[in-house]
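> the sequence and its predicted three-dimensional model are supplied below.
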Amino acid sequence: MLLKFQKHLAENLPFLKEKKLLLALSGGLDSMVLAYLLKESGCNFTMAHCNFQLRGNESDGDEKFIRDFASQNKIELFVTRFDTESFATDNKLSIQVAARQLRYIWFYQLLEENKLDYILTAHHLDDNLETFLINLTRGTGLDGLTGILDKNNRIVRPLLNFSREEIRNFAVENKIEWREDSSNASDKYLRNKLRHDIIPMLKSLNPSFLDSFQDTLNNLQQAKSLAEDASVLVYKQVVSEKENQKHFNISELKRLANYKAYLYEWLKPFGFRAWEDIYELTEAQSGKIILSENYRLLKDREYLILEPVKEKDSGIYEIIGNEIKTPIPLKISETDQIIKASDTHRIYVDKETLKFPLHIRKWQEGDYFCPTGIDGKKKISKYFKDEKMSLSEKENTWLLISDNKIVWIIGKRSDRRFYVSNTTQQILKIEILK
């Protein structure tokens, strides 16, 4: 196995020999074998052990075992203790998820603080099979069926091509000591039930089951790569990006043979879960919204608009002096003449028509202004409708106010009641700072 491991490093993970590595060491069979293999292969690594304080004396025994191993082999070791149960309770997490979050946060801190390059974990082929079956039982897509990656950003798993049996045999042959985790014997967790009952039955049906699984995994990973390549090409035809928004053209989307699969691929990184509701959004009325924790997907006429969820700002801001930086940066200055006609970024007004201080706020139901080209007034809501503005655009529109009158729908349209005339004595230029 040592030669096979070294060949695997040389062919598939050659960069590891030149890097400073952090081995996640639990004291169990897999991580102790990986420590042995790394040492025998001349890799430059330190070790990190988490005591989650979940198994009382057994957890403390694991810590002592690892400290002794590090001392005997003169390998640098980092150890920390977590109050895992309290963290899980406070954050409403399962113990497994809490432990995972705690250890990886700490591992990444160690990388940064000690100028290390990669985290190494001892996941192996049987772990990959268990993860595959867990995802399969819960329902999943290609992501869940392609298993654990041997390299994922700064996490590397050099044992993914090795079976649990292969690792155990190597440990026995080389007299490698390890600690047994008593929780692995319990069928309380789905992973253990698969490990103890389901997988042995599958292996009895096909003695080469792990090899068949590895071949299947490779095929699925290739299929996933093809799907991702196709998704990138189609994305450019369907989606336009505007500032912090993504606009999905519904008519272009529906021309695709399986548009739901593309929507799933594009939206899954944003935390959405209600997929059937999302698929139905293409037929919904404008204004309907689907929310994830940090994003929203809005149906707006011929588009689905994806954008971050923002806290609604309903405040009123007073302009003090000539410049305001929040929430939209404006500059107000006196000028002798109109050098450039008003446009979406600047307006010229008669100072005497204004009552100070000026204010900025979002629009409200009942707001109206007096635009040029029509007699009388026009409701802001009607203006928005005529301009075919999306819900997001409406929400992000600010008004410049003088004495409860709208001077300017900022960046869009001004009110004629404040225009410069032949009798104007003082001209103010109000512009959006870029």
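That came through fine. Here the structure is a predicted model, which means the values were calculated and not measured.

> drop to CA atoms for contacts and neighbour counts, all remaining ones
Fine.

> for T335, which residues are in contact?
Q426, I427, L428, K429 (C-alpha atoms under 8 Å, 6 or more residues apart in numbering).

> buried subset of the residues you listed as a ChimeraX selection?
Here is the ChimeraX command that picks out the buried ones among the contacts of T335, judged by 16 or more other C-alpha atoms under 10 Å:
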select :427,428,429
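
> in TSV: the contacts of T335, plus distance to H247 and secondary structure.
Output for the contacts of T335, formatted as TSV (distance: C-alpha to C-alpha, whole Å; DSSP: H, G, I helix; E, B strand; the rest coil):
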residue	distance to H247	secondary structure
Q426	44	coil
I427	40	strand
L428	37	strand
K429	34	strand
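
> this is the comparison structure:
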Amino acid sequence: ENNLTIQEAARILRYRYFDEVATQQKCSFVLTAHHLDDNIETVFLNLIRGTGIKGLCGIPMQNNRIVRPLLFATRKQIEQYAHENALNWREDSSNQSDKYTRNRIRHHLLPVLHEIQPDMYNVFYQNIQHISSSYRLLEELVKEKMLPLIRENENSLSISLDELKKMPQATLLLYHYIQAFGFNLTQTQQILEQNHQNGKTFTTNNYKAFIYQPYLTILKKDTPNNFKPYYVIEENTLELLEPMHLVFNTLTFNESIKIPNQPHVAFIDFARLSFPLSIRKWKKGDVFYPLGMNKRKKISDFLIDQKIPLYEKENIWVLENKGDIVWIIGYRLDNRYKITSDTKQIWCIEWKK
């Protein structure tokens, strides 16, 4: 179902179990007995499957609270220590089978390499250390190069593709930056192809990326939404902090008042409102009368006309009055609620971004 081998699925479940137990027992770290043989096998596995420099770094010494303190030692050294100190251990019977690629590397490839290079373990240990250090340096240099091209907010980041394409080795630069989100080289090459339609989407297990020229925007996939489905606004509400910061004020209309032409401010005819009002996410089928028009329009069509990127559409809220859309917050007021010569009081809303 998730395109995983049995071993990969078992590994995920095993670490998930370790994490649950560590949390229950209030442990700061989980120590595993991975050794140098495991690390060399992992490097070869990554090479066979296709890997970049990161795959040649092998198994990380630490990954969050998982720590692997024995990566310097070979399997034989650990077994010898156990025998000398009368320590018992358990071994998975599947380790003896050639059914799995890792086992075939262990049983057949590594012995041949050891014949060719008797000092194989030391050579590989030094190589892995060197490649890992070089990769960390590469990461720092990539971040430094990418920093001027990136805009970040709370839930996403956007990369200027136009500026990126002006840089030498743009494909490799982008690949080394976005592989941390799970994107591979093929996806990176596709992202930088010309003539993409806005809204083109690329996904990994945990992230999704949208192209909306000239930006590539990356955000967490299926990010849990902690917001309530709607928020109530009473007549005496002066401020709302969730799902966004809104400030409310009532003004007496006179001809000297200038109606601001700013999308984050709405001036509404107070007499048209029937409290309580509500704020909610827009949904398919919502319609309103855009300011300046006497015909109704689907909000979905309005957002397309405004060229709003897909990832932004998912976070657009509306102000609702007895089933009417009063304001697409930050975008457009409904024409039925505009200020007219008959207006006596103005209900002013400002979105404090």
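Looks like it arrived, so ask away. All of these numbers come straight from a predicted model, not from anything done at the bench.

> TM-score of the superposed pair?
After superposition, the two chains reach a TM-score of 0.77 (TM-score structural alignment, normalised by the length of the second structure), with 341 aligned residues with a C-alpha RMSD of 4.0 Å.

> what range does stretch 236-249 of the first structure cover in the second structure?
Taken onto the second structure by TM-score structural alignment, stretch 236-249 of the first structure occupies residues 147-160 there.

> please enumerate the helices of the stretch 151-300 of the first structure.
According to DSSP state H, counting those that start in this stretch, the stretch 151-300 of the first structure carries its helices in the segments 164-173, 190-193, 199-205, 209-238, 250-254, 259-267, 275-280.

> reformat those helices as a markdown table; add distance to L110 of the first structure and mean neighbour count.
Output for the helices of the stretch 151-300 of the first structure, formatted as a markdown table (distance: least, C-alpha to C-alpha, whole Å; neighbours: other C-alpha atoms under 10 Å):
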| stretch | distance to L110 of the first structure | mean neighbour count |
| --- | --- | --- |
| helix 164-173 | 28 | 14 |
| helix 190-193 | 29 | 16 |
| helix 199-205 | 36 | 13 |
| helix 209-238 | 31 | 14 |
| helix 250-254 | 45 | 16 |
| helix 259-267 | 32 | 16 |
| helix 275-280 | 38 | 14 |
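
> of these, which is nearest Y104 of the first structure?
Evaluated over those, closeness to Y104 of the first structure peaks at helix 190-193, with 20.3 Å, by C-alpha to C-alpha.

> show me what the closest one is packed up against.
helix 125-138 (3 or more C-alpha pairs under 8 Å, 6 or more residues apart in numbering; DSSP states H and E).

> swap the cut-off to 6 Å and go again
For helix 190-193 of the first structure, there is no helix or strand it packs on, judged by 3 or more C-alpha pairs under 6 Å, 6 or more residues apart in numbering; DSSP states H and E.

> that one vs the second structure, mean deviation?
After superposition onto the second structure, the mean distance of helix 190-193 of the first structure to its aligned counterpart is 1.6 Å, using mean C-alpha distance after the TM-score superposition for the first structure.

> what range in the second structure matches that helix?
Residue span in the second structure matched to helix 190-193 of the first structure, by TM-score structural alignment: 101-104.

> ditto for stretch 10-22 of the first structure
Going by TM-score structural alignment: stretch 10-22 of the first structure matches no residues.

> and stretch 36-48 of the first structure, by the same measure?
So stretch 36-48 of the first structure is aligned with nothing, judged by TM-score structural alignment.

> tabulate the helices of the stretch 151-300 of the first structure (CSV), appending distance to I347 of the first structure.
Converted to CSV, those look like this (distance: least, C-alpha to C-alpha, whole Å):
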stretch, distance to I347 of the first structure
helix 164-173, 73
helix 190-193, 66
helix 199-205, 73
helix 209-238, 36
helix 250-254, 37
helix 259-267, 40
helix 275-280, 42
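
> returning to what we had before: nearest to N404 of the first structure, of the contacts of T335 of the first structure?
For the contacts of T335 of the first structure, the nearest to N404 of the first structure is L428 (18.7 Å; C-alpha to C-alpha).
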